[in-house]
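Engineer: I would like to see how this sequence folds:
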Amino acid sequence: MSDSSTESAKPSISPEALAQIRVFQQGEVTEAEIYRRIAARTKDARNRDALSRISQEESYHAKRWQHYTDEEMRPEKRKVLFHTAIARIFGFTFAVKLMENGENNAKDAYEKLAVEVPEAMEIRADEIEHEQALLEMLDEERLSYVGSMVLGMNDAMVEMTGTLAGLTLAMQNTRLIALSGLITGIAATLSMASSEYLSSKSEGRSDALKSASYTGVAYLITVALLILPYLLFDEAHYLWALATMIVIVLLILVAFNYYLSVAQGLPFKKRFGQMAGISLGVAALSFVIGIAVKQFLGVDI
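Structural biologist: Alright, predicted model coming up:
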């Protein structure tokens, strides 16, 4: 488009609309750089190609907004560093979908801008059509083993919250509880990992060892986090350790289910409620059993 036609279009745009266009342009420029960096660190050729194409789409949209602002913007360094760090820690699928969820919240802003700039809805539709199609092409290995991670983490929480809650009232000593819990947890980790390996092997899966590894690692990490309060509090503060352990259980559930809700589009509240209800229910029942054992059997440690 010629400079004269660009100049003639500008007076019809209000300062508020122009400010919103700048926000959109800045977002596209920043996201293009984020996708470019994530793509550069992705080993799988198919995923790298999809991420690179999304980066190109974002750059194209930024150019369309630049037509209105006549400004050349640079990526926001903090956002680039934040999202690339998230991609390294939690995987590129989580980082990308977290970023795209933020874009979905801008629907109202696009509709409001379209009153003055009809092209806004065209850009919005283009993003949804092309970028979503490219996002569907992403296939990250770690998400293929989410079922194995859920199995390990959920079993660890159900078994260890119950075990530690029961031991808390039976032993009333944080060091003895931690020792017993650690021995139980390590044995249970080996048992769970080997069971997952044999189960996967019997199904003829070639990735049985990798699946078992994800299950075992998830189980062991969960065990370590749940036992940690009993190592931090002194021997007499076993109830404080128990309360802290329950808080850690809830935090693990919040973090993991949020990860799944973003990365796989699964419902957060329903899954969180189910897993929290089971884990805390078992812990409460085991707590009562611990009281009963101590009371009726006369065990005093």
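Engineer: make it CA atoms for all contacts and neighbour counts henceforth
Structural biologist: Will do.
Engineer: give the buried residues for the helix or strand where residue 52 lies.
Structural biologist: Using DSSP states H and E, residue 52 maps to helix 45-69. For helix 45-69, the neighbour count (16 or more other C-alpha atoms under 10 Å) marks 47-63, 65-66, 68-69 as buried.
Engineer: show me how far it is from its chain's centre.
Structural biologist: Offset of helix 45-69 from its chain centre (C-alpha atoms, centre = their mean, to the nearest Å): 25 Å.
Engineer: show residues contacting stretch 74-88.
Structural biologist: 26, 29-31, 33-34, 37-38, 92-96, 99 (C-alpha atoms under 8 Å, 6 or more residues apart in numbering).
Engineer: inside helices: which ones of these?
Structural biologist: 26, 29-31, 33-34, 37-38, 92-96, 99 (DSSP state H).
Engineer: distance to residue 277 added to those residues, as JSON lines?
Structural biologist: What follows is the ones in helices among the contacts of stretch 74-88, written out as JSON lines (distance: C-alpha to C-alpha, whole Å):
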{"residue": "26", "distance to residue 277": "43"}
{"residue": "29", "distance to residue 277": "44"}
{"residue": "30", "distance to residue 277": "41"}
{"residue": "31", "distance to residue 277": "39"}
{"residue": "33", "distance to residue 277": "42"}
{"residue": "34", "distance to residue 277": "38"}
{"residue": "37", "distance to residue 277": "41"}
{"residue": "38", "distance to residue 277": "37"}
{"residue": "92", "distance to residue 277": "31"}
{"residue": "93", "distance to residue 277": "29"}
{"residue": "94", "distance to residue 277": "26"}
{"residue": "95", "distance to residue 277": "29"}
{"residue": "96", "distance to residue 277": "31"}
{"residue": "99", "distance to residue 277": "31"}
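Engineer: one more to line up against the first:
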Amino acid sequence: MSDTTAYSKKTMRVLLYLQQGELTEHQIYSFLASRVKDEQNSSVLRRIAGEELGHAKIWQKLTEKEVKTNRIKFWFYSLMALILGYTFVLKKMEKGEDKATKAYRSLITEVPQAKQISEDEDRHEQQLLAMLDEERLQYVGSMVLGLSDALVELSGTLAGLTFALQNTRLIALSGLITGISATLSMASSEYLSAKNSGDKNAVKSSMYTGIAYLFTVTFMVLPYLLLESYAVALGIMLVVVIIIIMFFTYYTSVAKDLPFGKRFFEMALISLSVAAISFVIGILVKRFLGIDI
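Structural biologist: Model (predicted):
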């Protein structure tokens, strides 16, 4: 009698699920390894891929069946890696292993070796992931600088201009001029700061700062370019601010293993507080100066 006949149907389904998961992750890691230019990172990814394939073969011996890769999962994570970076995706995959962990636990009674395999996999993959050194993560500080400065400065500027001008086209024009000028100024300041600190990659630091700033400016000004109502544009702009803060905070919290909640609320509170103060200033300036556009 084969070993597979000793397993219940539920256990067999779990084994096949784990087998497919390991095979799919092997394909994802292999794909990323072929795309990464840095040889050290590529080597780490190939090692992880090899371990995943080894785990898949262990499960295959128990199930005595072949499974196919989960193509949807493969393409989804591969695309996300190309957009957000492979370190983010790999750590996201590791953080989303709750279902697999429960599956391992459910197997221990019938498949005793499942506990050891699970522990080995967690230990090995965490060690390997810690070895990854993705370039964009080295410049997260520069991106945070550009992003946070743009959010605080421009949200305040646009909020103040909204009531002072009450014309979406004029607000958008003023916002773009201010935003582009501030982008160049911020990138230049980051370059000089990094250069004076002896950073050999001062140009890259300034580029990441400038790109983050310009990206933020574009999305914050966009509502004023598309809408006629300045009040609605202001509301959407503030929603955009929250979304940008949420997205980037989540990205850095996953990629760099940082807490999400505190950092998100702190940044959101600062940006919205500055916007509110600037909005009041815009009202006061318009009223006391008697300017009517």
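Engineer: on that earlier part again, can I get the buried ones among the contacts of stretch 74-88 of the first structure as something I can paste into PyMOL?
Structural biologist: To isolate the buried members of the contacts of stretch 74-88 of the first structure in PyMOL, using 16+ other C-alpha under 10 Å:
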select buried, resi 26+29+30+31+33+34+37+38+92+93+94+95+96
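Engineer: which one of the contacts of stretch 74-88 of the first structure sits closest to residue 221 of the first structure?
Structural biologist: Using C-alpha to C-alpha, residue 94 is the member of the contacts of stretch 74-88 of the first structure that sits closest to residue 221 of the first structure, with 20.4 Å.
Engineer: now the counterpart of the closest one in the second structure. Nearest residue, chain neighbours left out?
Structural biologist: Under the alignment (TM-score structural alignment), residue 94 of the first structure maps onto residue 88 of the second structure. Distances taken as C-alpha to C-alpha, 6 or more residues apart in numbering place residue 255 nearest to residue 88 of the second structure, at 4.5 Å, with adjacent residues excluded.
Engineer: number of nearby residues for that neighbour?
Structural biologist: A count of nearby residues for residue 255 of the second structure, using other C-alpha atoms under 10 Å, gives 21.
Engineer: which residue in the first structure aligns with residue 19 of the second structure?
Structural biologist: That one, residue 19 of the second structure, aligns with residue 25 by TM-score structural alignment.
Engineer: just checking, its match touches residue 65?
Structural biologist: Yes. Using C-alpha atoms under 8 Å, residue 25 of the first structure makes contact with residue 65 at a distance of 5.5 Å.
Engineer: and the match of residue 19 of the second structure, what is it in contact with?
Structural biologist: So residue 25 of the first structure contacts 61-63, 65-66, 73 (C-alpha under 8 Å, 6+ apart).
Engineer: show me the contacts for the residue most central in space within the second structure.
Structural biologist: Centroid-nearest residue in the second structure, with C-alpha atoms, centre = their mean: residue 251, separated by 2.5 Å. Shown in contact with residue 251 of the second structure (C-alpha under 8 Å, 6+ apart): residue 88.
Engineer: which SSE is it in?
Structural biologist: Going by DSSP H and E, residue 251 of the second structure is in helix 230-255.
Engineer: in the first structure, what range does that helix match?
Structural biologist: Taking TM-score structural alignment, helix 230-255 of the second structure hits residues 238-263 over in the first structure.
Engineer: average distance between that stretch and the second structure?
Structural biologist: When the second structure is overlaid, stretch 238-263 of the first structure sits 0.7 Å from its aligned residues on average, using mean C-alpha distance after the TM-score superposition for the first structure.
Engineer: tell me the buried residues in that stretch?
Structural biologist: Neighbour-count burial for stretch 238-263 of the first structure flags 238-239, 241-242, 244-246, 248-250, 252-254, 256-263 (criterion: 16+ other C-alpha under 10 Å).
Engineer: check stretch 102-110 of the first structure too.
Structural biologist: Per 16+ other C-alpha under 10 Å, stretch 102-110 of the first structure contains these buried residues: 103, 110.
Engineer: how long is that stretch from one end to the other?
Structural biologist: 13 Å (C-alpha to C-alpha, to the nearest Å).
Engineer: residue 55 of the first structure pairs with which position in the second structure?
Structural biologist: Match for residue 55 of the first structure (TM-score structural alignment): residue 49.
Engineer: quick one: contacts for the residue lying closest to that match once chain neighbours are set aside?
Structural biologist: Distances taken as C-alpha to C-alpha, 6+ apart place residue 26 nearest to residue 49 of the second structure, at 4.4 Å, with adjacent residues excluded. Residues near residue 26 of the second structure by C-alpha under 8 Å, 6+ apart: 48-53.
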